[in-house]
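K.L.:
Sequence and predicted model, in that order:
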Amino acid sequence: MLLATAVLPFRMTAAEERTSVRGRLRQADGTKPGIFTKDGKVIDLSGDAATVGVLRDQRLKDADFEAMGHFTGPTQFEADPIYKKALFAWSGGKRMMVTYWCEICSIRAWTPGNCQCCQRPMKLDLRDPALEDTDPTN
């Protein structure tokens, strides 16, 4: 007996389509990180543990911030996983990738914390995305 299967193209639902959200980064104690949009909305942000680490980094508080990902509800946005390098801060009118750098060991990371080598705190280092390979499949 031969079974036939239909191959249907995968289609994301509207809530899963990749998009971005931009505004002022909110980091109030006891609340979810969020974005205050220019039109006055508050969008709650979520993501994997490393992404949430960036969203809670006090050095980015009130930054003009952008996250790539998808909406999970009208006021809920899930950022892409950290390996997709989907978090940006706008500085001087330019979109900059959020990274962290250890000047001693020359190690770059995408979430805040101590250097994996010397264990000193890593510095926030906003970086031109053109200098990065942002394709996670490479």
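P.N.:
Good, I have the coordinates.

K.L.:
CA only for contacts and neighbour counts going forward, please
P.N.:
Will do.

K.L.:
List the residues that contact the nearest residue to residue 73 once chain neighbours are set aside.
P.N.:
Among residues not flanking residue 73 along the chain, residue 15 sits closest, at 7.0 Å (CA to CA, 6 or more residues apart in numbering). Residues near residue 15 by CA atoms under 8 Å, 6 or more residues apart in numbering: 70, 71, 72, 73.

K.L.:
Among the residues you listed, name the buried ones.
P.N.:
The neighbour-count test (16 or more other CA atoms under 10 Å) marks 70, 71 as buried among the contacts of residue 15.

K.L.:
Can I get the contacts of residue 15 in CSV including distance to residue 104 and secondary structure?
P.N.:
Listed next are these as CSV, based on distance: CA to CA, whole Å; DSSP: H, G, I helix; E, B strand; the rest coil:
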residue, distance to residue 104, secondary structure
70, 37, strand
71, 39, strand
72, 40, strand
73, 43, strand
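
K.L.:
Use this one as the comparison:
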Amino acid sequence: MKQFWLSLMLAVICLTLFSSLALSQSVNGVARPGQIVIRGKVVCLDESGRRLASEHNCQQPSHRFGFDTSDGKFYLFLRSDSATAMFFDPRVCQRELQITARLDAEGQLEIIKVHSIHQGRLYDIYYFCEICNITAYAPGPCHCCRQEFELKETPVPEP
């Protein structure tokens, strides 16, 4: 009898563990979005989602950004992703980039990390104020001294 209760208890514990694992893998039958690493160039889109000419500066707040990958795929960035503020800088948009992002259920990107690529090497790309020693990920004035942030690129250390 004691062995029966132990077996039953073990079965309940296993069932609970496996069902919670299955629930964590999907929400309403939809697989959780994953993380991807892609290379390519930023594309500026107008309010309706049409691509703007490449020479057009993407500096209007109503613009949206997409990403053309080097293998021919296209992704949209989430409108709510504040990390896309970096793309208002035309110097960043002109570079080949490697984006590490979370891919949501609709196939849109939320930025985790942006690297630039020069001669096959990765570089951290960010804005920096030398006076205040402040790092930012969007162009504009320093939050402290109001001097313009400087765009910086530093090589990513080799593993």
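P.N.:
Good, I have the coordinates. Since the structure is predicted, the reported quantities are computational estimates derived from the model, not experimental observations.

K.L.:
still on that earlier bit, dump the contacts of residue 15 of structure 1 into TSV; add distance to residue 91 of structure 1 as well.
P.N.:
Formatted as TSV, the contacts of residue 15 of structure 1 follow (distance: CA to CA, whole Å):
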residue	distance to residue 91 of structure 1
70	23
71	25
72	28
73	29
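
K.L.:
Residue 22 of structure 1 corresponds to which position in structure 2?
P.N.:
Alignment note (TM-score structural alignment): residue 22 of structure 1 maps to residue 39 of structure 2.

K.L.:
For residue 143 of structure 2, see how far away its match is.
P.N.:
Noted for residue 39 of structure 2: a distance of 31 Å to residue 143 of structure 2, by CA to CA, to the nearest Å.

K.L.:
The two: which is more packed in?
P.N.:
residue 39 (19 against 13; other CA atoms under 10 Å).

K.L.:
Confirm for me that that one is in contact with residue 113.
P.N.:
No. Using CA atoms under 8 Å, residue 39 of structure 2 is not in contact with residue 113; the gap is 12.0 Å.

K.L.:
which neighbours do the two share?
P.N.:
residue 99.

K.L.:
still on that earlier bit, next, the residue nearest to residue 73 of structure 1: secondary structure please.
P.N.:
Put simply, residue 15 of structure 1 is helix when judged by DSSP: H, G, I helix; E, B strand; the rest coil.

K.L.:
what about the helices in structure 1?
P.N.:
Using DSSP state H, the helices of structure 1 run over residues 49-55.
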